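**Student:** Got a sequence here, can you build the structure:
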Amino acid sequence: MIRNIFNFINLHNGEESKDKVLDNVIANISFRGSNLWILACAIIIASIGLNVNSTAVIIGAMLISPLMGPIVGAGFALGTYNFSLLKKSFKNLLIATFVSLTVSAVYFYISPFKDVQSELLSRTAPTIYDVLIAFFGGLVGVIAITRVQKGNPIPGVAIATALMPPLCTAGFGLATFNFSYFFGAFYLYTINCFFICIATFFVVKFLQYPSSLIESKYEKRIRYGISILIVVMIVPSFYLAYNLFNEKKFNKTAETFIQKEFEKNGYTVIYKKIDYNSTPKIIDLAFLNKKFTDKEIASFNKMLADNGLMDTKLNIRQDETDIKSQILSEINKFDNNISEKDIAISKLRQELDSYKIADSTLLNEVEILYPKIYNVSYGKIEQYPRTDSARLQFTLVYSGDEVDQDQLGRWLQKRLNEKNVKTIKIETE
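**Tutor:** Coordinates of the predicted model:
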């Protein structure tokens, strides 16, 4: 039973020959000619996706990105202690990284839109979760590479580990001289590269690829070096994850305090901003019609510590000019999202209007000109001819006798200025 389970999960089942795998890995390392052009195009697409905050465009860029090659090559080189392959992999990865940063920085420098969107902002503060995503994504990638039947998980790995968006975000940081964005995004990119490489190293060792080393002392040095690098890469991400956890906890506590002390007492909050990163932490509020005295504001500030909001200051904005400027500032942040929604609504309205017949007198005219028909219904329906597209057709359904359908159809075409008209007679019992 246990043996069957081990056979079921055995990675050696379906494994490609090691020589073929290494040949494929080496072939995908080089960044010359077409690979560089594909990478540059993918970077521009990803930059546009970040610029317009479109997840679909970003995913499309990651699907065509050739960045995985030298990273996996470096993992294979470490696993087989092939230093010439490692040198070649690092050289090509540096070329790819430089080209990507240059192209994305130029794009964002030229682009008139330099607003920080949510897709871009999410790549500026990596955490331990990014480490896990990179590592397990790398495992999927290298396992797929070593199979006879490779399937199609490589694009999924590119999406999961997100190599392109951090590079583009780093380019945005360079173009706008925002170096906190640059270093945060480049650190995320480095994490992804490193842990894909480490995942590859572990799988290569597990599958027992032949070593290029003769002396075993170098193996120990490499293992120690990798262990030190793992610690160096993980520790900052643990700190950032811990900081993120504290920020979310603080925001939740602040929301609970606002709801308990203000909203449940009937005070309508029209402006709210919680700043965890300031010193002290700040909660800014403004109310619809309630004015608080200085004594009441001081009392609320004393309550903060009792409600788990240590080192926090509560500001209640009561100057009308200040409130208006703050609300307008918040509204401007969402202008792009609002405009996108307006465009979508406008398109839906246009589509609905195409089905609408804005003529209330048509039914009366039909009854006068053709008194012997009854049970009249009409509207526009989608007609599907033998093509890839549909077209709208005005259709009139009726019951009755002694009606010239061709004449009725021609009259409707003239009356409605519609070329595509159909009349259908229904027999009644």
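
**Student:** from here on, contacts and neighbour counts on C-alpha atoms
**Tutor:** Noted.

**Student:** Thr268 and Glu261, how far apart?
**Tutor:** When distances are taken as Cα to Cα, to the nearest Å, Thr268 and Glu261 turn out to be 11 Å apart.

**Student:** Tell me which stretches of the stretch 1-150 of the chain form helices.
**Tutor:** With DSSP state H, counting those that start in this stretch, the ranges of helices along the stretch 1-150 of the chain come out as 2-8, 18-27, 34-52, 55-64, 68-80, 83-110, 118-121, 128-145.

**Student:** I'd like those helices written out as CSV, with mean neighbour count added.
**Tutor:** Written out in CSV, the entries for the helices of the stretch 1-150 of the chain read as follows (neighbours: other Cα atoms under 10 Å):
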stretch, mean neighbour count
helix 2-8, 9
helix 18-27, 15
helix 34-52, 21
helix 55-64, 19
helix 68-80, 27
helix 83-110, 19
helix 118-121, 17
helix 128-145, 21
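
**Student:** Dump those into JSON lines; add distance to Gly400 as well.
**Tutor:** Supplementary listing: the helices of the stretch 1-150 of the chain in JSON lines, determined by distance: least, Cα to Cα, whole Å:
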{"stretch": "helix 2-8", "distance to Gly400": "72"}
{"stretch": "helix 18-27", "distance to Gly400": "75"}
{"stretch": "helix 34-52", "distance to Gly400": "57"}
{"stretch": "helix 55-64", "distance to Gly400": "54"}
{"stretch": "helix 68-80", "distance to Gly400": "71"}
{"stretch": "helix 83-110", "distance to Gly400": "68"}
{"stretch": "helix 118-121", "distance to Gly400": "62"}
{"stretch": "helix 128-145", "distance to Gly400": "69"}
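
**Student:** Here is a second sequence; please produce its structure as well for comparison:
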Amino acid sequence: MAKSKFIRFFNLHTGEDKKENVLENVVNNISFRGANLWILACAIVIASVGLNVNSTAVIIGAMLISPLMSPIVGAGFALGVYDFPLLKKSLKNLLIATFVSLLVSFLYFTLSPFKDAQSELLARTSPNIYDVLIAFFGGLVGVIAITRVEKGNPIPGVAIATALMPPLCTAGYGLAIGNLSYFAGALYLYMINCFFICLSTFIIVKYLNYPKVNFVDANREKKITRVISLIILVLIIPSVYFAYTLLEQKQYSQKVNKFIQTAFTDKGYTVVFERTNYNANPKKLELAFLIKKFSKEEVDRIKREMEDYGIKNTELVIRQDNNDLKADILNEINKKEQNLSEKDIRIKQLNAELNKYQINTPNLQENIKILFPQITSYSIGVQNKIITADSAINTISLIYIADKKLSEEEFIKLQNWMKIQFPEREVAVIANQNSDFALPRKESTK
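**Tutor:** Just a heads-up that it's a prediction; the model follows:
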């Protein structure tokens, strides 16, 4: 009794929609004609813009409106019920959608003035086993939701998790800039997503016992199973290799960072240049220091110590007295600067503009209290004024006396003191109407 109750918790037949309704819905959404094609093209443009400007929110929006998943699910249903005409139709529409997506993204990135590879683009060029898991389990959630009477909230989440749009856009980007490795990596990720969504759909359809449309003998059914198994191996083996390579690279980077921290930074040696070539054979680690110069014996000792940190098959190069070092450091700085987003650059520009209007004289308030105790209320600001024939801008510091009357002597003393505080600015001291004395305010030259 307890066992049957436990099984009912995991029974997918509970809440299942009628099979004919589900199949009808799947078949109706397969076709890429008219509205579906326009929606796909617009979604591709939105995703391409998001990848171009490195905006995760825009990319997510494109994934939510994309209809790409429908023919993939249709193919999975067709395999599950052995409906080969439906399978042919699904694959045909998937090819049309893929071609249109590649074309639109290629045209966008060809016309776009921004060709730099942002992090969102690069993330889609090296798929690994984790992408397989995401596609498979995301597909499971998607098809389970499709077969329910109440579709619920999983569908939008599946569209985001399985991420069919970004790899296609990245493949189009690779074509636009002539980088075949980007194109191949992104297309491989797209194929992984398509196949494992299809596979998870096939598994759920078989589990829910959808009726077969065509009679298939046992031999043909085994042949289909063998073909599916072969495709799984073909797609999984490279992704496992990529995942293993990524893990090795991260572990190597952690060892290098620990080595640099312990052997140099903790001893007070400032590292001003660091470059690691993981793909070289042997691997190469280049370092340069602000002041410290190492003798040949010290360099040899450090090379031997690297093995204690698990850093093997690595050539250590310490750059000393090298004329090219300055150029390399500047190149690294320039690369980092180029990776700043437009938003960061705009923030820097606004901060620089704001600094023009800020008064950064330390202890100004304390000095005024000591030298001019009769002044208890004032404000200081910056104002721009065009004063010369060539329209140069001169900055003026202003102080407003709000409550106390000043004599002429006090007023002149205050103005002279302000000029000392701001030697690079033209100073105007303006008192309120209740003061006994106020210097005339200069008129701006238009």
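
**Student:** nearest to Phe182 of the first structure, of the helices of the stretch 1-150 of the first structure?
**Tutor:** Closest to Phe182 of the first structure of these is helix 83-110 (Cα to Cα; 10.1 Å).

**Student:** Superpose on the second structure and give me the mean offset of that closest one.
**Tutor:** In the superposition with the second structure, the average deviation recorded for helix 83-110 of the first structure is 0.8 Å (mean Cα distance after the TM-score superposition for the first structure).

**Student:** pretty sure Phe108 of the first structure is touching Gly171, no?
**Tutor:** Yes - applying Cα atoms under 8 Å, one finds Phe108 of the first structure in contact with Gly171, separated by 7.3 Å.

**Student:** which residues in the first structure does stretch 413-430 of the second structure align to?
**Tutor:** Under the alignment (TM-score structural alignment), stretch 413-430 of the second structure falls on nothing in the first structure.

**Student:** got the buried residues for that stretch?
**Tutor:** Using 16 or more other Cα atoms under 10 Å as the test for burial, stretch 413-430 of the second structure gives Leu414, Gln415, Met418, Lys419, Val427, Ala428, Val429, Ile430.

**Student:** Which stretches in the stretch 251-400 of the second structure count as strands?
**Tutor:** Assigned by DSSP state E, counting those that start in this stretch, the strands in the stretch 251-400 of the second structure fall at 271-277, 283-289, 314-319, 378-386, 393-401.

**Student:** Check which helices and strands whichever helix or strand comes after the last one is in contact with.
**Tutor:** This means strand 393-401 of the second structure. Scanning forward in sequence from strand 393-401 of the second structure, with DSSP states H and E defining helices and strands, the next element found is helix 408-421. If you count contacts as 3 or more Cα pairs under 8 Å, 6 or more residues apart in numbering; DSSP states H and E, helix 408-421 of the second structure packs onto strand 426-431.

**Student:** What is the strand it packs on packed up against?
**Tutor:** Helices and strands touching strand 426-431 of the second structure, as assessed by 3+ Cα pairs under 8 Å, 6+ apart, comprise strand 393-401, helix 408-421.

**Student:** Can I get these in JSON lines including distance to Leu330 of the second structure?
**Tutor:** Listed next are those as JSON lines, based on distance: least, Cα to Cα, whole Å:
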{"stretch": "strand 393-401", "distance to Leu330 of the second structure": "33"}
{"stretch": "helix 408-421", "distance to Leu330 of the second structure": "37"}
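
**Student:** Three-state assignment for Leu392 of the first structure, please.
**Tutor:** Per DSSP: H, G, I helix; E, B strand; the rest coil, the local secondary structure of Leu392 of the first structure is strand.

**Student:** Could I get the contacting residues of it?
**Tutor:** For Leu392 of the first structure, the residues meeting the contact criterion (Cα atoms under 8 Å, 6 or more residues apart in numbering) are Tyr355, Lys380, Ile381, Glu382, Gln383, Asn420.

**Student:** So which of these wins on neighbours?
**Tutor:** Counting neighbours by other Cα atoms under 10 Å, the top entry in the contacts of Leu392 of the first structure is Lys380, with 17 neighbours.

**Student:** if I look at the nearest residue to it once chain neighbours are set aside, how far off is Ala175 of the first structure?
**Tutor:** The shortest distance from Lys380 of the first structure to any residue other than its chain neighbours is 4.5 Å, reached at Phe394 (Cα to Cα, 6 or more residues apart in numbering). Look at Phe394 of the first structure and Ala175 of the first structure: by Cα to Cα, they are 55 Å apart.

**Student:** Any buried residues in stretch 399-418 of the first structure, and which?
**Tutor:** Along stretch 399-418 of the first structure, the positions that meet the burial threshold by neighbour count (16+ other Cα under 10 Å) are Ser399, Gly400, Leu408, Gly409, Leu412, Gln413.

**Student:** Tyr378 of the first structure belongs to a strand?
**Tutor:** Yes - the secondary structure assignment for Tyr378 of the first structure places it in a strand, going by three-state DSSP.

**Student:** thought it was touching Phe394?
**Tutor:** Yes - contact status for Tyr378 of the first structure versus Phe394: in contact at 7.3 Å, counting by Cα under 8 Å.

**Student:** Between those two, tell me which one has more neighbours.
**Tutor:** Ranked by neighbour count (other Cα under 10 Å), Tyr378 of the first structure and Phe394 place Phe394 first, with 21 against 16.

**Student:** can you give me the helices in the stretch 251-400 of the second structure?
**Tutor:** Under DSSP H, counting those that start in this stretch, the stretch 251-400 of the second structure gives helices at 296-306, 325-338, 342-355, 364-371.

**Student:** Of those, which is nearest Val53 of the second structure?
**Tutor:** Of all these, the one in closest proximity to Val53 of the second structure, counting by Cα to Cα, is helix 342-355 (8.1 Å).

**Student:** Give me the contact list for that closest one.
**Tutor:** For helix 342-355 of the second structure, there are no external contacting residues (Cα under 8 Å, 6+ apart).

**Student:** quick one, what contacts the counterpart of Leu240 of the first structure in the second structure?
**Tutor:** For Leu240 of the first structure, the equivalent position in the second structure is taken to be Phe242, counting by TM-score structural alignment. Residues counted as contacts of Phe242 of the second structure (Cα under 8 Å, 6+ apart) are Ser126, Pro127, Asn128, Ile129.
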